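J.: Sequence and predicted structure below; questions after.
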Amino acid sequence: MQETLAVVTIVVVGVMVGVEFAVAAFVNPILDRLPNDGGLGARSDGARVLGRIMPFWYLGSVALGTVWAALAWGGASASLVATGTALLVLGVVMSILLLVPINSRVATWSNEGAPADWKRQLERWDRLHHVRVGVIVLAFALFAVALV
């Protein structure tokens, strides 16, 4: 049971990390290079779509990590799983306090209705997102080591 839960947790967290890494490393930089601010609408749409999905994905990942940590308690991998889960919680806290407020604004923008400082706001979101990606990559790595 514990091994199955560990594999499910690693797959769920790994795919989430992959999505977040792709957004940080590829999708947003590509959108930002589109001419005439063409990426603004796409980033706004992405903020709406991912803003609906990611809370469940993050919280589900935390729940899986928590159950795995409880089942592993007292074992050799328990501290790795607990630390990985704590890092996912940190990712959730960062999201709620730092990224979601910006993302909520971005979700309402269009090419005709963005504020004058929209590029600065997106740059701030990107910087914070890079830090969050680092945090969840570390959580994923700890989970992978715990399974081995």
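T.: Sure, I can see it.
J.: all contacts plus neighbour counts: C-alpha atoms, from now on.
T.: Noted.
J.: Quick one: name whatever helix or strand follows the biggest helix by length in the chain.
T.: The helix that spans the most residues within the chain, counting by DSSP state H, is helix 39-72. For helix 39-72, the succeeding helix or strand toward the C-terminus, using DSSP states H and E, is helix 78-94.
J.: let's bring in a second one:
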Amino acid sequence: MLDALQVVTTVAFGLMVGVEFSVAFVMNPIFNALPEDSGQLGRAHGGRMLGAVMPFWYIGSLVLIAVWAIAGWHHGGTGLVVTAGGLLIVSVVMSLLLLVPINNQGKTWTPENRPEDWKEQMHRWDRFHYVRVALIIAAFALLVAALV
């Protein structure tokens, strides 16, 4: 049973990490290279779409990691799992305090109503997102290390 939990947790969390990595290093650079208002519209749509899914994915991943830590308490690698959970908690707090407020504004922007500094706000979001991606990649690496 613990083996199945470890696999489900690693796959679910790994997919989320992959999506966040893709946003940072694939999608946003593509959006930034699009002409005129296309990039801003793409970011707004992505903010709406992923903004609706990611809270459940982050919390679900955190729950799975917590269950793994509890179920595997007397097995090897539990410290790595707990540390991964701690990094995920830091990323969730960071998201709530820094990224979500920017995203909540950006997902409503159109070329007609966006603020003058919208590019600066998107670049600020990107910088915070790079830190979040680094945290969750480290957490994912710890989970994988706990498997071996």
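T.: Here it is on my side, so go on. Computed from a prediction, not measured in an experiment: that's the story for all the values here.
J.: Please state their TM-score.
T.: Taking TM-score structural alignment, normalised by the length of the first structure as the basis, the two superposed chains have a TM-score of 0.98; 148 aligned residues with a Cα RMSD of 0.7 Å.
J.: picking up where we left off before, would you mark the buried spots in the longest helix of the first structure?
T.: Across helix 39-72 of the first structure, burial judged by 16 or more other Cα atoms under 10 Å covers 39-48, 54, 57-58, 61-69, 72.
J.: same check, this time on stretch 92-112 of the second structure
T.: 92, 94-95, 99-100, 102-103, 106-107, 109.
J.: Let's see which of those residues end up in helices.
T.: When DSSP H is applied, these are split such that 92, 94, 100, 102-103, 106 fall in helices.
J.: From these, pick the one nearest A138 of the second structure.
T.: V92 (14.2 Å; Cα to Cα).
J.: In contact with the closest one, which residues?
T.: By Cα atoms under 8 Å, 6 or more residues apart in numbering, V92 of the second structure lies in contact with Y58.
J.: secondary structure element for the spatially most central residue of the second structure?
T.: Nearest to the mean C-alpha position of the second structure, by Cα atoms, centre = their mean, lies E20 at 4.8 Å. Element membership for E20 of the second structure, per DSSP H and E: helix 2-22.
J.: can you list contacts of stretch 98-109 of the second structure?
T.: 40-41, 43-48, 51, 114, 118, 121-122, 125, 128-129.
J.: go again using 7 Å as the cut-off
T.: Under the contact criterion Cα atoms under 7 Å, 6 or more residues apart in numbering, stretch 98-109 of the second structure has outside partners 44-45, 47-48, 125, 128.
J.: Which pair of those residues spans the longest distance?
T.: H45 and F128 (19.2 Å).
J.: quick one on the thing from earlier: from the contacts of stretch 98-109 of the second structure, pick the one nearest Q6 of the second structure.
T.: Using Cα to Cα, these come closest to Q6 of the second structure at F128, 29.0 Å.
J.: Let me see the contact set for the closest one.
T.: Contact analysis of F128 of the second structure by Cα under 7 Å, 6+ apart lists L99.
J.: Now do the helix or strand encompassing it against helix 38-71, angle only.
T.: Assigned by DSSP H and E, F128 of the second structure falls within helix 118-147. Taking axes from the mean of the first three to the mean of the last three Cα atoms, to 10 degrees, one finds helix 118-147 of the second structure and helix 38-71 inclined to each other by 30 degrees.
J.: so how far is helix 118-147 of the second structure from its chain's centroid?
T.: 6 Å (Cα atoms, centre = their mean, to the nearest Å).
J.: Run the angle between it and helix 78-94 for me.
T.: Going by the same axes, to 10 degrees, helix 118-147 of the second structure makes 170 degrees with helix 78-94.
J.: distance from helix 118-147 of the second structure to the first structure after superposition?
T.: With mean Cα distance after the TM-score superposition for the first structure, helix 118-147 of the second structure departs from the first structure by a mean of 0.3 Å once superposed.
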